[in-house]
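Undergrad: Sharing a model that was predicted from the sequence below.
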Amino acid sequence: MIDNISWLAIYPEIVLLVMGCVIALVDLGVKSPRRTATYVLTMLTLALVAALQAMYASTGSTFYGFGNMVVSDAMGNWLKCFATVAVMVTLVYGRPYAADRDMMRGGEIFTLSMFALLGMFIMISGNNFLMLYLGLELLTLSSYALVALRRDNATATEAAMKYFVLGAMASGFLLYGLSMVYGATGSLDIGQVFKAVNSGQIRHQVLVFGLVFVVAGLAFKLGVVPFHMWIPDVYQGAPTAITLMIGGAPKLAAFAITIRLLVDGLLPLAIDWQQMLGVLAIGSLLVGNLAAIAQTNLKRMLAYSTISQMGFVLLGLMSGVVNGNVEAAAVENAYSASMFYVVSYVLTTLAAFGVILLLAREGFESEEIADFAGLNQRSPLYAAVMAVCLFSMAGIPPMVGFYAKLSVLQALVASGQAAYIALAVFAVIMSLIGAFYYLRVVKVMYFDAPLTATSVSAPVDVRVVLTINGALVLVLGLLPGGLMALCAEAVVRALAT
């Protein structure tokens, strides 16, 4: 018999699932080419779900449901709240773009986005291998369909095929790794896996073999080297609104599933998986920053930028356990720094792609760096928002990206290990190299002559949300303490259970 606690644990997910089905049916009767009724209903649903998640998170309580298959904790609820807000912002920015490109003949963009969000929720809440994999597949299948939404566009179709083939391979890696861990521990429950591994009575070789495949699957979802092959092609080939959908909120879910598997389940093997994450982080910082310099397409440049940014997230995740010693302060410092980094990165990405979407017109994508020439003369506000985002990604104070990078570097240096301090120095050098390609775009916006004299126009909702989004990147950089404390408290509560 299922108790009330179980239903309470997944109440927001039930609301999202039911409303996703209702909106799909309601949309059949909508005649407006911009699907106004569908859009409004979707936004109201997401606002309700975000409010529910924030309410759950603010209580700080942790409870398990359905025989420990799902967990509702502060970290998961805040990540779900942020993911919901990210999807709402994505739909606000993407709706005019999608309408101009005939991507809204049906309401698929709204229903698929809601089901992708449901997949993220299940990934974030999963406390069982099957639940995590179920959420992952729901997210990825919805993402494949979203990328291929422009059926008559050869570039988008090619991007969807690449994403599908490489995504299927990565899912196979993860599933094989999880099956190896299950074979070694005899349980699918993450808590039981932790106890079994911690007992030290399981063959270490079998576990590490499974762990390699698990880390490979997670690395694909995070988009880090050498599992980054899909990111530049999919980011560039997908319609820009969909690029933002797969490059924003899912990063929060990827971070959560990494914490659930590696920290909650396989922390006794930290000395093994931290070495793997270290290699992935070095490769991502090196390849991401160097390859981005050569790009002329802004979406492709931001794709390589994502790879280097995820390298920083891995640096935070690998600095929690030092020499096999689990110290509460070090663990909290490292994982909360990573969570803060992911949240601030998603916030910055939303605003950056929002400007790209804003400049796109019917029949014109505005995704080359040259398309931003003289933007300050055409629209000082949107040029300022884009500049703030680029400064933040480069880690220039006082933007939120600077504090995010600083918190990760502090976690590395605090370990006191020579190798970790050397990694921190390497990360700083790579950030300096990365600053070049971000500042190049700022130079083009402010000092090059504009290619067109037309002013930039946007719907009121897009203007308001984009302005708030850009302001938050700056304000959270000036006053980062609140968000950092929220991340630290959420991580502490999650790890305490």
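TA: Right, received. Where do you want to start?

Undergrad: CA atoms for contacts and neighbours, from now on please.
TA: Noted.

Undergrad: Tell me how far the host helix or strand of R493 lies from the chain's centre.
TA: R493 is part of helix 481-496 when elements are defined by DSSP states H and E. Centroid separation between helix 481-496 and its chain, computed with Cα atoms, centre = their mean, to the nearest Å, is 18 Å.

Undergrad: Touching that helix from outside, list them.
TA: Outside helix 481-496, the residues that touch it by Cα atoms under 8 Å, 6 or more residues apart in numbering are 60, 62, 73-75, 78, 264, 332-333, 335-337, 339-340, 476.

Undergrad: one more time with 10 Å, if that's ok
TA: 57-58, 60-62, 71-79, 259-260, 263-264, 328-329, 331-341, 343-344, 403-404, 407, 476 (Cα atoms under 10 Å, 6 or more residues apart in numbering).

Undergrad: Identify each buried residue in that helix, please.
TA: M484, L486, C487, A488, E489, A490, V491, V492, R493, A494, L495 (16 or more other Cα atoms under 10 Å).

Undergrad: got it, and stretch 317-330?
TA: Result for stretch 317-330 [16+ other Cα under 10 Å]: buried residues L317, M318, S319, G320, V321, V322, A330.

Undergrad: mind checking the end-to-end distance for it?
TA: Stretch 317-330 has an end-to-end distance of 11 Å (Cα to Cα, to the nearest Å).

Undergrad: now stretch 20-37
TA: Stretch 20-37 has an end-to-end distance of 14 Å (criterion: Cα to Cα).

Undergrad: buried sites along it?
TA: Result for stretch 20-37 [16+ other Cα under 10 Å]: buried residues G20, I23, A24, D27, R34, R35.

Undergrad: Give me the subset of those residues lying in strands.
TA: Per DSSP state E, strands hold no members of the buried residues of stretch 20-37.

Undergrad: which residues sit against stretch 99-106?
TA: Applying Cα under 10 Å, 6+ apart, the contact partners of stretch 99-106 are 24, 27-28, 30-35, 38, 95-98, 109-110, 146, 149-152, 239, 360-364.

Undergrad: Whichever of the contacts of helix 481-496 end up buried, select them in PyMOL.
TA: Buried residues within the contacts of helix 481-496, by 16+ other Cα under 10 Å, are selected in PyMOL with:
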select buried, resi 57+60+62+71+72+73+74+75+76+77+78+79+259+260+263+264+331+332+333+334+335+336+337+338+339+340+341+343+344+403+404+407+476
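
Undergrad: related to what we said a few turns ago, would JSON lines of the buried residues of helix 481-496 with distance to F194 be doable?
TA: Listed next are the buried residues of helix 481-496 as JSON lines, based on distance: Cα to Cα, whole Å:
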{"residue": "M484", "distance to F194": "28"}
{"residue": "L486", "distance to F194": "26"}
{"residue": "C487", "distance to F194": "23"}
{"residue": "A488", "distance to F194": "22"}
{"residue": "E489", "distance to F194": "22"}
{"residue": "A490", "distance to F194": "20"}
{"residue": "V491", "distance to F194": "18"}
{"residue": "V492", "distance to F194": "18"}
{"residue": "R493", "distance to F194": "17"}
{"residue": "A494", "distance to F194": "15"}
{"residue": "L495", "distance to F194": "12"}
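
Undergrad: ok, structure two:
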Amino acid sequence: MQESNLNFALAAPEIVLLVAACGILVVDAFVKATGRALTYVLTQATFALLIVVSLLQLSNGVYGATFHGMYVVDGFSHVLKIFCYIAGMVTLVYGRAYADARDMTSRGGELYVLALLSTLGQMVMVSAGNLISIYLGLELMSLALYALVALRRDHTQSTEAAMKYFVLGALASGFLLYGMSMLYGATGSLDLSVIGTVLATGVAQDMELVLVFALVFIISGLAFKLGVVPFHMWVPDVYQGAPTPVTLLLGAAPKLAAFAITVRLLGEALPALTPHWQPMLAVLAVLSLAIGNIVAIVQTSFKRMLAYSTIAQMGFVMLGLMSGSTPESQVEAFGAALFYVVVYVMTTLGTFGLILLLSRANGFEADNIDDIKGLNRRSPWFALLLLLMMFSLAGIPPTAGFYSKLVVLQMLVASGHVALAVVAVVMSLIGAFYYLRVVKAAYFDEPVAADAQAPIEAGGTMRAVLSVNGLLALVLGILPGPLLAVCVVAAMSAFG
């Protein structure tokens, strides 16, 4: 990988996004319409332009490092950035009507600008080649998300969720920064590749205790951002308290970015410490699978149930990350984990899209399981899409979620972690209960709330995108090969 001290062409997507976000912020200041239609269109156009730029860079083989190695461009970063753009676009398509109906855009287009700035932070995280750039990207993303959670200033629950998220997020950032400082003290470098080289040559062998403590703090910070046990305490409250479009902005693309820095740190900087971090990830995975799936069973709030579902799903990601036993199998494990995260994000987008679809302009929030009852009578098509999403999250064939779980389990068994594979299967069976409970409510239960029986109102764009989203959960389960191949090649390029 060629390194240049100052090559702005490599950072073209970030520069385009930053200029566009600043421009949209200025334009929005002069927009008088309460719906912020122009701001919305410009935001979506920015995402579309970013997809084109990243695709051109990927197809033309634009790889390298710049800014003294702080910024890295490879296939891994290109692929993850494109997924982040798509997740942002889809989220705003789903959330626009909800935001307009609840005066989230009447005072300004902060929802759209903050979504762009959050994406900018994710892009910096994905391309980070240095501990400092990891931290800067993480804080840029997090600060935008803190503000988004509190966007409904007159909504007590949102304000409370924002305070919890901010306080715990600051604590987690402190953990991560402290671990990074210890890692710098032990290796004498902030550059991920240099840290990996120093540790591989055994120069810092006499600092093993310091390195293990650094690893504990770093994994604690990463675990918070991914939302795994025991750093999951913010997830249910923030998912439930935040406005539903913001919950989706929290639960989709940021997971891709957090996954990216986890791979960068563990796979590029700390492979020499694999015997230490693999057992840590195994413990986090088992706890997340157990607590996430068991506690989700007793939830009556659909959003809260999905929050605990997220905790359990991230447990599977942890299993994927720790399932490599050799450097070659480790890259394959990272590819399998990336495939799992992408499928999870796609399914999460569709599930929350249905919640936003069923929410009404009169303030009705379809965030309880009771609000899903009788959905099949109102719209058999959207009930079918909900069924596909729940089947995918549960890992039931022939959906994409089944194949993503199967790939991770195969990696576990191949690396000799048969007991962990058995635990994962058992926990998935437990988790299937609460997913199927939602399907049962949609198909076999009588509607409870009067608002839950009203006609479904949504624009044609939202209906079309939601339909494609739902069908992808089925198509990628039947034909998972191309996406899995992209994920494995992307993981390989990160260490090539």
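TA: Noted; the coordinates are in hand. Note that the coordinates shown come from a computational prediction; the quantities given were computed from them, not determined experimentally.

Undergrad: hmm, back to that, looking at the buried residues of stretch 20-37 of structure 1, which is nearest A394 of structure 1?
TA: R34 (36.3 Å; Cα to Cα).

Undergrad: Confirm for me that the closest one is in contact with R95.
TA: Yes. Counting by Cα atoms under 10 Å, R34 of structure 1 touches R95, with 7.7 Å between them.

Undergrad: if we can go back for a sec, filter the buried residues of stretch 20-37 of structure 1 down to just the ones in helices.
TA: Among those, the members falling in helices (DSSP state H) are G20, I23, A24.

Undergrad: Export those as TSV, with columns for distance to L285 of structure 1.
TA: Rendered in TSV, the data for those read as follows (distance: Cα to Cα, whole Å):
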residue	distance to L285 of structure 1
G20	38
I23	42
A24	42
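
Undergrad: closest to A184 of structure 1 among these?
TA: Among those, G20 lies closest to A184 of structure 1 (Cα to Cα), at 38.6 Å.

Undergrad: Quick check: the gap between that closest one and L138 of structure 1.
TA: With Cα to Cα as the criterion, G20 of structure 1 and L138 of structure 1 are 13 Å apart.

Undergrad: So which residues of structure 2 form strands?
TA: Going by DSSP E, structure 2 shows strands at 64-66, 71-73.

Undergrad: Any chance of the ones you listed in JSON lines with distance to A290 of structure 2 as columns?
TA: Listed next are the strands of structure 2 as JSON lines, based on distance: least, Cα to Cα, whole Å:
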{"stretch": "strand 64-66", "distance to A290 of structure 2": "41"}
{"stretch": "strand 71-73", "distance to A290 of structure 2": "37"}
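
Undergrad: between the ones you listed, which one is nearest to A312 of structure 2?
TA: Comparing these by their distance to A312 of structure 2 (Cα to Cα), the top pick is strand 71-73, with 31.1 Å.

Undergrad: got a list of contacts for that closest one?
TA: 1-5, 7, 10-11, 57-58, 61-66, 124-130, 133-134, 493-494.

Undergrad: switch to 8 Å and redo it
TA: 10-11, 62-66, 124, 127-130, 133.

Undergrad: Show the contacting residues for V465 of structure 1.
TA: Listed by Cα under 8 Å, 6+ apart, the contact set of V465 of structure 1 reads V89, V92.

Undergrad: Tell me the residue in structure 2 aligned with it.
TA: The alignment partner of V465 of structure 1 in structure 2, by TM-score structural alignment, is V465.

Undergrad: And that match, how far from L42 of structure 2?
TA: Per Cα to Cα, V465 of structure 2 is found 19 Å from L42 of structure 2.

Undergrad: again, but for L479 of structure 2
TA: According to Cα to Cα, L479 of structure 2 and L42 of structure 2 sit 34 Å apart.

Undergrad: more neighbours, the two?
TA: L42 (18 against 15; other Cα atoms under 10 Å).

Undergrad: Am I right that the more buried one is in contact with I24?
TA: Yes. With contact defined as Cα atoms under 8 Å, L42 of structure 2 counts as touching I24 (6.9 Å).

Undergrad: how many other residues sit next to the residue mapped onto L171 of structure 2 from structure 1?
TA: Using TM-score structural alignment as the criterion, L171 of structure 2 maps onto M169 of structure 1. Residues contacting M169 of structure 1 under the criterion other Cα under 10 Å number 14.

Undergrad: now do A145 of structure 1
TA: If you count neighbours by other Cα under 10 Å, A145 of structure 1 ends up with 18.

Undergrad: anything in contact with each of G20 and L138 of structure 1?
TA: Residues touching both G20 of structure 1 and L138 (Cα under 8 Å, 6+ apart): F115.

Undergrad: Report the aligned residue range of structure 1 for stretch 252-261 of structure 2.
TA: Taken onto structure 1 by TM-score structural alignment, stretch 252-261 of structure 2 occupies residues 248-257 there.

Undergrad: about what we covered before: tell me which of the buried residues of helix 481-496 of structure 1 is nearest to G210 of structure 1?
TA: For the buried residues of helix 481-496 of structure 1, the nearest to G210 of structure 1 is L495 (23.1 Å; Cα to Cα).

Undergrad: and the gap between that closest one and A488 of structure 1?
TA: 11 Å.

Undergrad: swap in A292 of structure 1?
TA: In terms of Cα to Cα, A292 of structure 1 sits 32 Å off from A488 of structure 1.

Undergrad: again with P398 of structure 1
TA: P398 of structure 1 is 21 Å from A488 of structure 1, by Cα to Cα.

Undergrad: Stretch 45-57 of structure 2 vs structure 1, average distance?
TA: Compared with structure 1 after the fit, stretch 45-57 of structure 2 shows a mean deviation of 1.2 Å (mean Cα distance after the TM-score superposition for structure 1).

Undergrad: Mind telling me what F447 of structure 1 corresponds to in structure 2?
TA: When structure 2 is aligned by TM-score structural alignment, the residue opposite F447 of structure 1 is F444.

Undergrad: Take the buried residues of stretch 317-330 of structure 1 and lay them out in a markdown table including distance to M386 of structure 1.
TA: Putting those into a markdown table (distance: Cα to Cα, whole Å) gives the following:
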| residue | distance to M386 of structure 1 |
| --- | --- |
| L317 | 29 |
| M318 | 31 |
| S319 | 32 |
| G320 | 34 |
| V321 | 37 |
| V322 | 39 |
| A330 | 35 |
